[in-house]
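# structure of the sequence below:
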Amino acid sequence: MHNLRSLPFSWLLALLLAPGTLLAQQHSEQNHAHYVVPKDSLVRQKLAQWQDIKFGLLMHWGTYSEWGIVESWSLCPEDEGWCERRGPYAANWYDYKKAYENLQTTFNPVKFNPDRWATAAKNAGMKYVVFTTKHHDGFCMFDTKQTDYKVTDAKTPFSKNPRSNIANEVFKSFRDQNFMVGAYFSKPDWHTTTYWDPYFPPKDRNVSYSPKKYPERWQKFKDFTYNQIEELMTNYGKVDILWLDGGWVRPASTIDSTISWQRTIPYDQDIDMARIAQMARRHQPGLLVVDRTVTGEFENYVTPEQSIPETYLPIPWESCLTMGDSWSYIPKENFKPARKLVQTLVDIVAKNGNLLLNIAPGPDGEWHEEAYQRLQEIGAWLQVNGESIYGTKPVAPYRQGQWAFTGNGKAFYQTYLPKDGEPLPATVTLSAGTIPAKAEVRLLGYAKPLKAQKTAAGLVVNLPEAARQTASKQAAWVFKLTSR
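Just a heads-up that it's a prediction; the model follows:
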């Protein structure tokens, strides 16, 4: 993550492909006009399944949690806020990198219990998980055979734990709860010498030498990457999503010079995604491949980071957002209120997206207890109102003021996103756009149908006191409309 943090997230209205249909928008300065629909029917099926489940869990976890710092980025010699080094080794990059990588020798998350995470996520209404098997620093949270910089190496205290192959344990626990499983994998690797060659000290996040000038070295890095991904695709059970980060590792032909951060990529860094995807899908038929920000056939859905589109997008997309302020563990986190998180989910679903919500485990292998509390509150709302989320499609006008619109072919849902302390009034006027000819109206969570009268402005719904009291406990109010 963070590869685009320095950029404003601008969402621009796009050209029209046909009346009422958006051709493209931009997120993080990425142009979606060239989205490629997967040719493989199994991939299309899995993509449709993924679009129906709406809500997932992302976890950033590695040795960096021991220092309570940003994941990986303090190793990167760039003048960006998230790359700032702190602590006793900060003055000298070489000393800092050595001390950072030495965290492997103290990493011992003895409270690691992925079953608790999976149960909490399931009760929250989450349906898929994406776990960091390797971030940019190169430390592997799985038992790779390509490097000893991994959680299962003898230098790591946790390697003696029977659950030391962390990624495998996470995937098993969540799969047992019927989750779709995703492997986050960083394409750049700042530990391996075939990416950051010690002879050529790195100047930034990119490969430290010219791949064109040293093709044999680059081929070794490509093989290293291919082999690690093949390990994840063959030794870790069913995998549904390969979620690739580090979008600067890309062919030169895909660099868009109109996009500021892409202009800083100095080299062609082609790792042969066609070969990787073919191999991965041979082992995992129908696998979704998400080569983030590299528009084309290997970006099966797009992933705005810490942002939400201003309006409906007609292509598959997912906002990856943090539950708190940070992607990685910090001792004191500022978690968003459950009301805000629920309303964020509603907003995203009405615009045709999924929400991937990040929670970061600490060095002991546990989440903040407050994270469990937030999940419980989100789950309570979805227990009542989930039918307006799962398996639905956005319905025009999608989002209008504080209203969000979804439907599933049998029912339409108009969801109101109240401000803090805003009471539900005695009458509410629903938009005429999604009202069946003879409509029955219900407020989800309230047992009885509501009295309603059609007017020129829409459907005026009367809300008895008992219904209003029911709604007062909810983060968002969902009105369900069906034909009588």
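
# rest of the way, CA atoms for contacts and neighbours
Fine.

# pull the distance from the helix ranked longest in the chain to the chain's centre.
The helix that spans the most residues within the chain, counting by DSSP state H, is helix 215-234. From the chain centre to the centre of helix 215-234 is a distance of 24 Å (Cα atoms, centre = their mean, to the nearest Å).

# same question for stretch 207-216.
Put simply, stretch 207-216 sits 32 Å off its chain's centre (Cα atoms, centre = their mean).

# likewise for stretch 63-71?
Here stretch 63-71 is found 20 Å from its chain centre; the criterion is Cα atoms, centre = their mean.

# contacts for that stretch, please.
Contact with stretch 63-71 is made by 60-62, 72, 82, 100, 103-104, 107, 135, 139, 326-331, 361-363, as judged by Cα atoms under 8 Å, 6 or more residues apart in numbering.

# what do you get if the cut-off is 7 Å, keeping everything else the same?
Stretch 63-71 is contacted from outside by Ser72, Trp82, Leu103, Gln104, Phe107, Ser328, Tyr329, Ile330, Pro331, Gly362, Pro363, using Cα atoms under 7 Å, 6 or more residues apart in numbering.

# now, of those residues, which are buried?
Buried subset of the contacts of stretch 63-71 (neighbour count, 16 or more other Cα atoms under 10 Å): Ser72, Trp82, Leu103, Gln104, Phe107, Ser328, Tyr329, Ile330, Gly362, Pro363.

# coming back round to it: quick one: contacts of the helix or strand following the longest helix of the chain?
The C-terminal neighbour of helix 215-234 among helices and strands, as given by DSSP states H and E, is strand 241-245. Contacts to strand 241-245, defined as Cα under 7 Å, 6+ apart, come from residues 1, 181-187, 287-292.

# hmm, 6 Å instead?
Gly182, Ala183, Tyr184, Phe185, Ser186, Leu287, Leu288, Val289, Val290, Asp291, Arg292 (Cα atoms under 6 Å, 6 or more residues apart in numbering).

# which one is Val129 nearest to, not counting chain neighbours?
Leu57 (4.7 Å; Cα to Cα, 6 or more residues apart in numbering).

# burial of the one you found, as a residue count?
Look at Leu57: counted by other Cα atoms under 10 Å, it has 26 neighbours.

# for the helix or strand hosting it, name the packing helices and strands.
For Leu57, the enclosing helix or strand under DSSP H and E is strand 55-59. If contacts are counted by 3 or more Cα pairs under 6 Å, 6 or more residues apart in numbering; DSSP states H and E, strand 55-59 sits against strand 128-134, strand 353-358.

# chain center to the helix or strand that the longest one is followed by: distance?
Sequence-wise, the next helix or strand downstream of strand 128-134 (DSSP H and E) is helix 166-176. On the basis of Cα atoms, centre = their mean, helix 166-176 is displaced by 18 Å from the centre of the chain it belongs to.

# contacts for helix 166-176?
By Cα under 6 Å, 6+ apart, the residues outside helix 166-176 that reach it are Pro114, Asp115, Ala118, Met141, Phe142, Tyr236.

# would you say the second one is within a strand?
No: when the secondary structure is assigned by DSSP: H, G, I helix; E, B strand; the rest coil, Asp115 falls in helix instead of a strand.

# so what's it closest to, chain neighbours aside?
Of all residues not flanking Asp115 in the chain, Ser173 sits nearest, at 5.2 Å (Cα to Cα, 6+ apart).

# how about this one, so we can line them up?
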Amino acid sequence: MPERAMPDRPTPLDPESLPEPVDVSDNSAALRAVHEVVAAGPFDATWESLAAYEPPRWYEDAKFGVFLHWGVYSVPAFGNEWYSREMYRQGTDAHDHHRATYGEHRDFGYKDFIPSFTMEHFDPTEWAALFRRAGAQFVVPVAEHHDGFAMYDTARSRWSAARMGPRRDVFGDLSRAVDEAWMVRGASSHRAEHWFFMNGGARFDSDVLDPRWSDFYGPAQREETAPNERFLEDWLLRTVEVIDRYRPQVLWFDWWIEQPAFAPVLRTLAAYYYNRAAEWGREVVINYKWGAFAPGTAVYDIERGAVAGVEPTVWQNDTAVSRTSWCWVEGHEYKSVRELVAELVDVVAKRGVLLLNVGPKPDGTIPDEEQRLLEGIGHWLALHGEAIYGTRPWAVPSEGPTVVAAGSFVDGAAPAYTAEDVRYTVRHDVTGDALYAVLLAQPDGGVARLRALASTSALLTRTISDVAVLGSGTVTRWDRTPDALEVAVDGSTTEHSGPVLRIRFAPESDQPRQDFLHQ
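Model prediction:
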């Protein structure tokens, strides 16, 4: 990793410039309004009722969205987006770095980075255009991270981008630009973890102990304790505020909502969101991790993850262009476009959706390398998106010698894919049935060998009528042998993968469609 230039110490926050604290001690009227929406239906706050939820078709067809981690933590740009926690944990690299770079924590704390979060070059229209060129169908910015600084215009806190730092509703501005670019707006909430996130600062002399900043650093409670009712009410009402003010159609939650204390408010929140969506006439998605929601009541999300085979319902992998961090830091270890395309194809073949994160800089620009990665994915999708968007899994999602680890946090070293590693998808539309085979590397001699489509295979009962290559290149010969469907491709210059093949079939009026699609 290259040496990191030490920044000049920013100007600390001026207490005299701050807006007055917001009084949120009485939540009774707001809670009554929430319960009225829940009572009006069609969903009520029980897992049994919420089990009637069905993920929308637009989401399962979309396949690819962009995630954004952008906040005050982008200013120190050290380590990762957990800087606000790690800087207060004695003995960590972030703690030592903070003291050496900015001084003692009591004199310069996390809040003092806010004036440097200027985003003076932020252009939401340019961002949306980039995400559109990347092929994204929906965009999920962080509305509030663990640090408690809202990126949206909230009435429940003075600590927001609308009142401090850039003094603009950056979340709202980006959401409008996403709408105008014909993508779907989303939001992520990491607020739950704020219960304990800055508690390291309560164990030594730091500004976390200063009562002037308790509405920002608090609660800063022990992580061993369950959140109390006041915190749970505030979490619910902050989330409701995002729903009502911005109408996101994807609502993503980080892991700590799996704590048992959250279960009642999660059911209330889900019923509220689904009922509000019914009022709007829109179909929405809640993403959750681990066991926070009952199966079938929302869409399961696996962080930096993969599954072994085809899942029975749509799921999501949230990952990043970088292995190093979700937010902007110096010296990122970036993935390649080829690796990201393979990850997308693997997810889609197994009935998944990929939510890919980038981390903008505090001045409002997206790093050049991250733009290049998004443009590379978009170029590949522009040529081969027919095999991705709107498709469904086939009888088998994949073949080949390279094993993809299943589970969370498995995107370590890039897999060494070969031309024998293939991912399959299918579609049925007005043009007829089609099976797609994406080779994850270029085949030797230009001949692709698809073993799942051998003449002796029981997986395919249809008669192949045509084989074509998407993007560049021409199929000069194909032959179904006892070992494989062999396809010779001439002139393929496909970037970031091997050839992407489309296989069509002779009409068989007596062939049930679902037998072919294997859905």
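
# buried ones in stretch 70-79 of structure 1?
Val70, Glu71, Ser72, Trp73, Ser74, Leu75, Cys76, Pro77.

# translate the third one into the numbering of structure 2.
The criterion is TM-score structural alignment: under it, Ser72 of structure 1 has Trp82 as its aligned partner in structure 2.

# sorry, back to before: next, the angle from the longest helix of structure 1 to helix 166-176.
Angle, helix 215-234 of structure 1 to helix 166-176, by axes from the mean of the first three to the mean of the last three Cα atoms, to 10 degrees: 40 degrees.

# check which residues of helix 215-234 of structure 1 are buried.
By neighbour count on 16+ other Cα under 10 Å, the buried set for helix 215-234 of structure 1 is 217-218, 221-222, 224-233.

# can you pull out the helices in the stretch 251-400 of structure 2?
Under the criterion DSSP state H, counting those that start in this stretch, the stretch 251-400 of structure 2 contains helices at 263-280, 337-349, 368-384.

# rebuild the ones you listed as TSV, extending it with distance to Tyr300 of structure 2 and mean neighbour count.
Converted to TSV, the helices of the stretch 251-400 of structure 2 look like this (distance: least, Cα to Cα, whole Å; neighbours: other Cα atoms under 10 Å):
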stretch	distance to Tyr300 of structure 2	mean neighbour count
helix 263-280	14	20
helix 337-349	13	24
helix 368-384	24	18
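
# could I get the ones you listed as TSV with distance to Ala506 of structure 2?
What follows is these, written out as TSV (distance: least, Cα to Cα, whole Å):
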stretch	distance to Ala506 of structure 2
helix 263-280	42
helix 337-349	24
helix 368-384	23
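
# looking at those helices, which is closest to Arg133 of structure 2?
With Cα to Cα as the criterion, Arg133 of structure 2 lies closest to helix 368-384 of the helices of the stretch 251-400 of structure 2, at 5.5 Å.

# how far does the closest one sit from the chain's center?
Remark: helix 368-384 of structure 2 is offset 17 Å from the chain centroid, using Cα atoms, centre = their mean.

# mean deviation of it from structure 1?
Helix 368-384 of structure 2, aligned to structure 1 and superposed, deviates on average by 1.3 Å (mean Cα distance after the TM-score superposition for structure 1).

# report the inter-axis angle for that helix versus strand 352-358.
Using the same axes, to 10 degrees: helix 368-384 of structure 2 against strand 352-358 is 150 degrees.

# still on that earlier bit, what does the strand holding Leu57 of structure 1 rub up against?
Contact partners of strand 55-59 of structure 1, identified using Cα under 6 Å, 6+ apart, comprise 126-131, 354-360.

# again, only this time at 7 Å
Contacts for strand 55-59 of structure 1 (Cα under 7 Å, 6+ apart): 126-132, 354-360.

# cool, and stretch 446-453 of structure 1?
Contacts of stretch 446-453 of structure 1 (Cα under 7 Å, 6+ apart): Glu440, Val441, Arg442, Leu459, Val460, Val461, Asn462, Leu463, Ala467, Thr470.

# 6 Å instead, please
The list of residues contacting stretch 446-453 of structure 1 from outside it, by Cα under 6 Å, 6+ apart, reads Val441, Arg442, Leu459, Val460, Val461, Asn462, Ala467.

# can you give me the buried ones in it?
For stretch 446-453 of structure 1, burial by neighbour count (16+ other Cα under 10 Å) applies to Leu450, Ala452.

# rewinding a little: now for the residue nearest to Val129 of structure 1: what does it line up with in structure 2?
The equivalent of Leu57 of structure 1 in structure 2 is Val66 (alignment by TM-score structural alignment).

# and the buried residues of helix 215-234 of structure 1, which two are furthest apart?
The span of the buried residues of helix 215-234 of structure 1, defined through Cα to Cα, is set by Arg217 and Met233 at 24.6 Å.

# translate Val142 of structure 2 into the numbering of structure 1.
By TM-score structural alignment, Val142 of structure 2 lines up with Thr132.

# using the three-state scheme, assign the nearest residue to its match once chain neighbours are set aside.
Leaving aside its sequence neighbours, Thr132 of structure 1 sits nearest to Tyr184 (Cα to Cα, 6+ apart; 4.6 Å). For Tyr184 of structure 1, the secondary structure call by three-state DSSP comes out as strand.

# Arg85 of structure 2 now?
Classification of Arg85 of structure 2 by three-state DSSP places it in helix.

# before we move on, the earlier item: so the residue nearest to Thr132 of structure 1 touches Val129, yeah?
No: contact criterion Cα atoms under 6 Å: Tyr184 of structure 1 and Val129 do not qualify, at 9.7 Å.

# neighbour-wise, which of those two wins?
Neighbour tally, Tyr184 of structure 1 and Val129, criterion other Cα under 10 Å: the higher count belongs to Val129, 27 against 22.

# distance of the match of Ser72 of structure 1 relative to Glu330 of structure 2?
Distance of Trp82 of structure 2 to Glu330 of structure 2, computed by Cα to Cα, to the nearest Å: 15 Å.

# same check on Phe108 of structure 2?
According to Cα to Cα, Phe108 of structure 2 and Glu330 of structure 2 sit 21 Å apart.

# repeat for Tyr274 of structure 2
Taken as Cα to Cα, the span from Tyr274 of structure 2 to Glu330 of structure 2 is 40 Å.

# and what of Glu193 of structure 2?
Per Cα to Cα, Glu193 of structure 2 is found 25 Å from Glu330 of structure 2.

# count of neighbours near Val75 of structure 2?
Neighbours of Val75 of structure 2 (other Cα under 10 Å): 24.

# same thing with Lys335 of structure 2?
Around Lys335 of structure 2 there are 19 residues (other Cα under 10 Å).

# before we move on, back to that, so which of the helices of the stretch 251-400 of structure 2 comes closest to Leu435 of structure 2?
Closest approach to Leu435 of structure 2 among those (Cα to Cα): helix 337-349, 11.4 Å.
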